[in-house]
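# Below is the structure, and that's it, no one-letter string:
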């Protein structure tokens, strides 16, 4: 499907957790909607805060044209890497040192694996994380993390409030609440300032020679705000935070209600492209 697209075709970007899937489980109606939209001539990509290494086969079973991963820092389209943004070495070191000083549990996210301090696996299991197997299956704990060139950090079990961490980490990074809704106030995601899902979306659309107006974004979390602002058609999931709902042109149910399928149907994406 590489190359030109029909004038009526769209490129859909789907958030994963709470939008396309519920705690890693994808409804059959969503898989079929993705297949049907692609058969109709549209492109469909996952657009997630997760790194590519944390996208198991069960999430990809429907078949996708690519993925915008790590909240916009990594883009793969038609099998090719289009973007791969990592923390500069000096900033990467400083951020790790701040987190270590506060005894924060954290994951350094890369496309190939996630890395953490020794003992992180035990902390994950002890706290009963929402989907520990998806992390543990790709987690590496080499002891020395200085050589890990990471794109984003997920952290949890922080004894220090987010506001205090924000001050110490400085303006080069941004902090968002965790993508997992049930991880509490002591969890979050640390990303490069100015890097978000819309950055990855723009890389896709520019690579395809298309305008933002031809894009559809569907999401439910704080890290989806920029995605919905960029998208030609913004779709939010019922129950999303007010900041997310405020950007929506359309509101649909969550995964249990087949919201992605409903959005595609209401936008005419299950019909053939003229």
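That came through, no problem. All of these numbers come straight from a predicted model, not from anything done at the bench. Numbering: from 1, shown residues only.

# Please make it C-alpha for all contacts and neighbour counts, starting now.
Will do.

# Which stretches in this structure count as helices?
28-39, 57-60, 89-101, 120-127, 132-136, 162-169, 197-208, 225-230, 242-245, 259-266 (DSSP state H).

# Name all residues that make contact with residue 58.
24, 25, 26 (Cα atoms under 8 Å, 6 or more residues apart in numbering).

# any chance of these in a markdown table, with distance to residue 147 too?
Formatted as a markdown table, these follow (distance: Cα to Cα, whole Å):
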| residue | distance to residue 147 |
| --- | --- |
| 24 | 30 |
| 25 | 34 |
| 26 | 35 |
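
# now, which of the residues you listed sits nearest residue 182?
residue 24 (14.0 Å; Cα to Cα).

# if I look at the residue most central in space within the chain, how far off is residue 209?
The residue lying closest to the centre of the chain (Cα atoms, centre = their mean) is residue 48, at 1.6 Å. Distance check for residue 48 against residue 209: by Cα to Cα, to the nearest Å, it reads 22 Å.

# Ok, residue 77 next?
Distance, residue 77 to residue 209, using Cα to Cα: 13 Å.

# So the two - more neighbours on which side?
residue 77 (19 against 12; other Cα atoms under 10 Å).

# And for the more buried one, nearest residue in space, chain neighbours not counted?
residue 66 (4.3 Å; Cα to Cα, 6 or more residues apart in numbering).

# does that neighbour really touch residue 74, like I thought?
No: at 10.6 Å, residue 66 does not count as touching residue 74 under the criterion of Cα atoms under 8 Å.

# Between those two, tell me which one has more neighbours.
For residue 66 versus residue 74, neighbours defined as other Cα under 10 Å are more numerous around residue 74 (28 against 21).

# adding another structure so you can compare the two:
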């Protein structure tokens, strides 16, 4: 038996809905969906590392970490508990968000396709889009006059702006590289292609292309206005990069380097791109407004509370 199950025993199965009731040896009980891997443990001292998402989880609405949560993270580091960031953001955007913490642990970026060491600036893991798919995406976006970026390593490569809003958008971003001609855009070793459209279904030509040319890719769609610093932009974003196992694969890569067992890890997230990470962890924590399938995978649910929910949870678990 997985050692993280040692505090629970099944006392009743509920027919038809896949639920089971687990009774803890300290008198606690929990009803769970049997399709979700159960690895919750009451032994708080067994947790040795924390993996946390940024946007919607650790960060305040203004894109910063609250002073209270920062203090908790500093105390965790002082106690020797490493904190790992796992995000869909680029490397430079991750640095901007957590630079004040002085973290010396690897960042899991681009939804797990990249693991970056902030101490050495090494890209420890870098899974790129299939070259054929990357080139096709760029051509489809260009032929349909879509606005797009090609991420080459961590640089955002694009063509000169055609509209005033693009100039404003470019001015808010780091690591921008503008090339004069379509032929100058990178087509090999592409980390990600981001496509921006005025409507949420404006990317349909891109989706249709990907469906016709099946490949192991990951698609994330979201309104640009959901990102701190870009609230005034109304267009929608479609990110396409290599699937590569998601954040869960990035987490496994880091755990192997640090000699961590999944049962020793806490993972915290709020969205579908966090699901693979939550299912790997000994303690999976979801933010309360997460989608149903993310909540179903969680052992605990917390309020976001402008990022302070994470700080309160960790202070409780580690008795800080």
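Now that the structure is in, tell me what you want to look at. A quick note: this is a predicted structure, and the numbers were derived from the prediction, not measured.

# ok so, going back, looking at the second structure, name the residue matched to the residue nearest to the centre of the first structure.
Superposed on the second structure with TM-score structural alignment, residue 48 of the first structure falls opposite residue 87.

# same thing with residue 247 of the first structure?
In the second structure, residue 247 of the first structure lands on residue 297 (TM-score structural alignment).

# what's the distance between that match and residue 251 of the second structure?
For residue 297 of the second structure relative to residue 251 of the second structure (Cα to Cα), the value is 17 Å.

# Between those two, which is the more surrounded one?
Neighbours were tallied for residue 297 of the second structure and for residue 251 using other Cα under 10 Å; the higher tally belongs to residue 251 (28 against 21).

# Tell me how far residue 40 of the first structure lies from residue 148 of the first structure.
To residue 148 of the first structure, residue 40 of the first structure is 41 Å away according to Cα to Cα.

# actually residue 91 of the first structure, sorry about that
Using Cα to Cα, we find residue 91 of the first structure at a distance of 12 Å from residue 148 of the first structure.

# neighbour-wise, which of these two wins?
Taking other Cα under 10 Å, residue 91 of the first structure and residue 148 do not tie; residue 148 has more neighbours (19 against 15).

# List the contacts of that one.
Residue 148 of the first structure makes contact with 108, 115 under the criterion Cα under 8 Å, 6+ apart.

# before we move on, the earlier item: pretty sure the match of residue 48 of the first structure contacts residue 106?
No: applying Cα under 8 Å, one finds residue 87 of the second structure not in contact with residue 106, separated by 11.6 Å.

# Could you report the neighbour count for residue 8 of the first structure?
Residue 8 of the first structure has 12 nearby residues by other Cα under 10 Å.

# Also residue 212 of the second structure?
With neighbours defined by other Cα under 10 Å, the count for residue 212 of the second structure comes to 9.

# Relative to residue 144 of the second structure, how far out is it?
Counting by Cα to Cα, the gap from residue 212 of the second structure to residue 144 of the second structure is 17 Å.

# just to revisit the earlier point, would you mind saying which of the helices of the first structure lies nearest residue 7 of the first structure?
Closest among those, using Cα to Cα: helix 197-208, at 12.5 Å.

# And that closest one against the second structure, how far off on average?
Once fitted to the second structure, helix 197-208 of the first structure is off its aligned match by 0.8 Å on average (mean Cα distance after the TM-score superposition for the first structure).

# one step back: indicate which one of the helices of the first structure is closest to residue 113 of the first structure.
So among those, helix 132-136 is nearest, using Cα to Cα, at 9.0 Å.

# Remind me what that closest one packs against, helices and strands.
Contacts defined by 3 or more Cα pairs under 8 Å, 6 or more residues apart in numbering; DSSP states H and E place helix 132-136 of the first structure against helix 120-127.

# Which neighbouring elements make contact with the helix it packs on?
Using 3+ Cα pairs under 8 Å, 6+ apart: helix 120-127 of the first structure touches strand 105-109, helix 132-136.

# what's the neighbour count on residue 67 of the first structure?
Counted with other Cα under 10 Å, residues neighbouring residue 67 of the first structure total 28.

# Show me what it lines up with in the second structure.
Using TM-score structural alignment, residue 67 of the first structure sits opposite residue 107 in the second structure.

# ok, the corresponding residue of the first structure for residue 310 of the second structure - contacts?
Counting by TM-score structural alignment, residue 310 of the second structure corresponds to residue 260 in the first structure. Residue 260 of the first structure makes contact with 19, 20, 30, 33, 218, 252, 254 under the criterion Cα under 8 Å, 6+ apart.

# Among the helices of the first structure, show me which one is buried the most.
helix 225-230 (a mean of 23; mean count of other Cα atoms under 10 Å).

# Distance of residue 255 of the first structure relative to residue 59 of the first structure?
13 Å.

# Spit out the residues that contact these two alike.
With Cα under 8 Å, 6+ apart, residue 255 of the first structure and residue 59 have common neighbours 21, 26.

# isn't the match of residue 247 of the first structure right next to residue 274, touching?
No: with contact defined as Cα under 8 Å, residue 297 of the second structure does not count as touching residue 274 (10.2 Å).

# and residue 197 of the first structure, what pairs with it in the second structure?
Looking across to the second structure (by TM-score structural alignment), residue 197 of the first structure lines up with residue 247.
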